[in-house]
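In: Turn this into a model:
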Amino acid sequence: MSTPLDLTGVFPAMCTPFDDDERIDFDTLQTDAQRLETAGVDGLVPVGSTGESATLTHDEHVRVVEAVIEAVDDVPVIAGTGSNNTREALELSERAADAGADGLLLISPYYNKPEQRGLVDHFRAIADAVDLPQIVYNVPSRTGRSIEPDTAVTLAEHENIAGYKAASGDLGLIGEITERTAEADFSVLSGDDALTVPMISVGATGTISVAANVEPERTCAMVGAAIDGDYERARGLHHELGPLFRQLFVETNPIPVKEAMAIRGNMPARLRPPLSRLSDEHRGDLETILADLETERTSVADASSESDR
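Out: Below you'll find the predicted structure:
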């Protein structure tokens, strides 16, 4: 049985920075991991969809995992190791485990669209072979197939399958899974920033978040408040972040978040083809939203400083 992993809180789905020649910028990657750890996140998730894993070689994939592990001191690193090829996902998972990852995030097979029994066989094959906590990832908009509640409940019986990342937008499905796995050692995590607070209200334990790359402190405050049952504060923070949540998905993820990271000075906006830079029509709106968030942050800090006098 794998070492337990606390899946409560905020786990940014990290971006992968590239230099002018489209090579991975490992210095910037490690600096970004340290920035997020300092901001108070509960773990890091490199080389997922937001990390452009689809355009990384297997060797690059493992080197990113190794670099993030090396950069941080006290947060778990959950490596994205999914594939639509079970053998390939197993190989990536084994290599991530050898690199020292604390857990794995496994997207359901995409394009070939297996039936639910095929999904069970796929995830069980990896869980049987790799002794790490594993999160199955449901994002039917990318894969063309949903991991249904019966399948999730069946998978939750495996000692190495620790959680379910939900990015279907179906709150009914999510509520059913949290209800039916309530007695299991199994966590449901939001994979949709705009639904994180509603998901926690029906039993989710946190989020694997895109927005936390840009606003880690505020995302942590929002999730912490919701977990503590302070829904008035959680709702307020959700509304503050709402425009950012929406803007980060006006084009395919991670195009907008890479642009936001560049605007904030955290990394270049470069993406590997076939992804392209955020269009000009959306960049202005993103700049305005980020500026407004900075203004709100400054106003809160000034108010706090006044009250301490």
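
In: drop to CA atoms for contacts and neighbour counts, all remaining ones
Out: OK.

In: And Q134, how close does it get to L105?
Out: Here the distance between Q134 and L105 works out to 6 Å (CA to CA, to the nearest Å).

In: Another sequence for comparison is provided below:
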Amino acid sequence: MLDGVLFFPVTPFDAQGEVDYDRLAEHIDRGVAAGPGGVFVACGTGEFHALGLTEFGEIVRRAVEVVAGRVPVFAGAGGSLVQAKEFAVSAKANGADGILLLPPYLVTMPPAGLAEYTRQVAAVTDLPVIVYNRSNAVFDEASAVQVAQLPTVIGFKDGTGDLDNVSRIVIAVKAALADTGKEFLFFNGLPTAEITQQAYRAIGVTLYSSATFAFAPEIALAFYNSLETGNTELTEALLREFFHPLVRLRNKVPGYAVSLVKAGVTLEGIDAGPVRAPLVAPTAEHLAELERITAAGRAVIAGALASTVTA
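Out: Presented below is the predicted three-dimensional model:
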């Protein structure tokens, strides 16, 4: 169902802080034209945590309308058990192809409780579900196998970076599903996932979400293609000149994993507006740094293309 670079759009807001659905449509249309393998709306980068149910439903509806079947559209769901069910039902009603199940907030839960949370949310819709392993919602091998065997759960996305645990989960889930013929997907869901994707590929996790695709799709695609073709020189150059500097900038302020991406979309010509509290906008100094980093990434691609032409 999913392959290639996965596109996580931002949610544009206008000057009054309301969702700007027209800018959202423009942003998604431009992104899909660049060639992602799927669109994940109203998820982490899309500020799911700050959206109301009515806003969410309209975001999903507009995304499905714009994408028009070109690639699958997944939507976020999460929060309290009641909220997660409501968002899952809305995603289905508004035409989404699947759900990314985000963690419940605040409470730290045992793996068995997380598996039950997943089961109950999955039960309210027949949409495919990808579970998100991160923060306060961390699966172990037994609970991961349990949810992977639910009929509509099709994937496991990791945002912990705990390769020890994830490696064991990948092996355990594959073994549990081996005789069923069920296709199951594994994703790297760390912020700026490109940084760790070489390590994730080594344990059998080949898919990843790319926040960079939202504002610099050519850089995201160049990196993905360098991994797929084994172009280690280009991979390392993009890590050195773009992704590592981006992460250093991202780590300066909590929430910049979203704020910088949204600012990048605006810098590229689509006014994505502000972030909603409690996130904060990048400073002028950090915006200038983001511009320099993005230019450096594009220079790497230009240099690689020039080398190919002259070779």
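
In: ok so, going back, more crowded one of Q134 and L105 of structure 1?
Out: Between Q134 of structure 1 and L105, Q134 has the larger neighbour count (other CA atoms under 10 Å), namely 29 against 24.

In: three-state assignment of V170 of structure 2?
Out: Following DSSP: H, G, I helix; E, B strand; the rest coil, we place V170 of structure 2 in the helix state.

In: For burial, what's the neighbour tally of the corresponding residue of structure 1 for it?
Out: Using TM-score structural alignment, the equivalent of V170 of structure 2 in structure 1 is T178. Applying other CA under 10 Å, we find 25 residues neighbouring T178 of structure 1.

In: Test my guess that T178 of structure 1 contacts I200.
Out: No. Using CA atoms under 8 Å, T178 of structure 1 is not in contact with I200; the gap is 9.8 Å.

In: ok so, going back, enumerate every residue touching the nearest residue to the match of V170 of structure 2 once chain neighbours are set aside.
Out: Distances taken as CA to CA, 6 or more residues apart in numbering put G203 closest to T178 of structure 1, at 5.6 Å, once the chain neighbours are dropped. Neighbouring residues of G203 of structure 1 by CA atoms under 8 Å, 6 or more residues apart in numbering: G175, T178, E179, V188.

In: Of these - the most surrounded one?
Out: Most neighbours among the contacts of G203 of structure 1, by other CA under 10 Å: V188, with 29 neighbours.

In: What residues does that one make contact with?
Out: V188 of structure 1 is in contact with G163, Y164, K165, A166, I174, I177, T178, G203, A204, T205, G206, counting by CA under 8 Å, 6+ apart.

In: What about those, which are in helices?
Out: Taking DSSP state H as the definition of helices, those contribute I174, I177, T178.

In: For the last one, give its distance to T28 of structure 1.
Out: Yep, that's T178 of structure 1 we're talking about. Separation of T178 of structure 1 from T28 of structure 1 (CA to CA): 37 Å.

In: Helices along the stretch 101-250 of structure 2, start to end?
Out: Per DSSP state H, counting those that start in this stretch, the stretch 101-250 of structure 2 carries helices over the ranges 111-122, 141-148, 163-177, 197-202, 217-229, 232-238, 244-250.

In: I'd assumed L279 of structure 2 was in a strand, is it?
Out: No. Per three-state DSSP, L279 of structure 2 lies outside any strand segment and is coil.

In: That one corresponds to which position in structure 1?
Out: Under the alignment (TM-score structural alignment), L279 of structure 2 pairs with L275 of structure 1.

In: just V19 of structure 2 next, same as before
Out: Structural alignment (TM-score structural alignment) places V19 of structure 2 against I24 in structure 1.

In: what about stretch 121-129 of structure 2, how long is it end to end?
Out: This stretch, stretch 121-129 of structure 2, spans 9 Å end to end (CA to CA).

In: how about it, which residues of structure 1 does it hit?
Out: Alignment of stretch 121-129 of structure 2 against structure 1: residues 126-134, by TM-score structural alignment.

In: Pull out the buried positions in that stretch.
Out: Across stretch 126-134 of structure 1, burial judged by 16 or more other CA atoms under 10 Å covers I126, A127, V130, D131, L132, P133, Q134.

In: Hmm, the third one is touching A97, no?
Out: Yes. Under the criterion of CA under 8 Å, V130 of structure 1 is in contact with A97, at a separation of 7.4 Å.

In: how about the nearest residue to N253 of structure 1 once chain neighbours are set aside, what does it touch?
Out: Leaving out its chain neighbours, the residue that sits closest to N253 of structure 1 by CA to CA, 6+ apart is T50, at 6.3 Å. Each residue near T50 of structure 1 by CA under 8 Å, 6+ apart is listed here: A13, M14, C15, T16, V210, N253, P254.

In: before we move on, the earlier item: contacts only, for the match of V170 of structure 2.
Out: Applying CA under 8 Å, 6+ apart, the residues contacting T178 of structure 1 are S187, V188, V202, G203, A204.

In: ok, so what distance separates the fourth one from D185 of structure 1?
Out: Between G203 of structure 1 and D185 of structure 1 the computed distance is 13 Å (CA to CA).

In: Over to L237 of structure 1?
Out: Computed as CA to CA, the L237 of structure 1 to D185 of structure 1 distance reads 29 Å.

In: ok, those two, which is more surrounded?
Out: L237 (19 against 15).

In: Touching, the more buried one and E215? I think so.
Out: No. At 11.1 Å, L237 of structure 1 and E215 do not qualify as touching, with contact defined as CA under 8 Å.

In: Tell me how many other residues surround whichever residue in structure 2 pairs up with A166 of structure 1.
Out: Using TM-score structural alignment, the partner of A166 of structure 1 in structure 2 is D158. Neighbourhood size, D158 of structure 2 [other CA under 10 Å]: 24.

In: do P111 of structure 2 as well
Out: Look at P111 of structure 2: counted by other CA under 10 Å, it has 18 neighbours.

In: Need the nearest residue in space to it, chain neighbours excluded.
Out: Distances taken as CA to CA, 6+ apart place F139 nearest to P111 of structure 2, at 5.2 Å, with adjacent residues excluded.

In: Give the next helix or strand downstream of the host helix or strand of A25 of structure 2.
Out: Using DSSP states H and E, A25 of structure 2 sits within helix 21-34. Downstream of helix 21-34 of structure 2, the first helix or strand assigned by DSSP H and E is strand 38-41.

In: quick check: longest helix of structure 2.
Out: Using DSSP H to define each element, structure 2 has its longest helix at helix 284-310.

In: By how much does that one deviate from structure 1 on average?
Out: Taken over the aligned residues, the distance from helix 284-310 of structure 2 to structure 1 averages 3.1 Å (mean CA distance after the TM-score superposition for structure 1).
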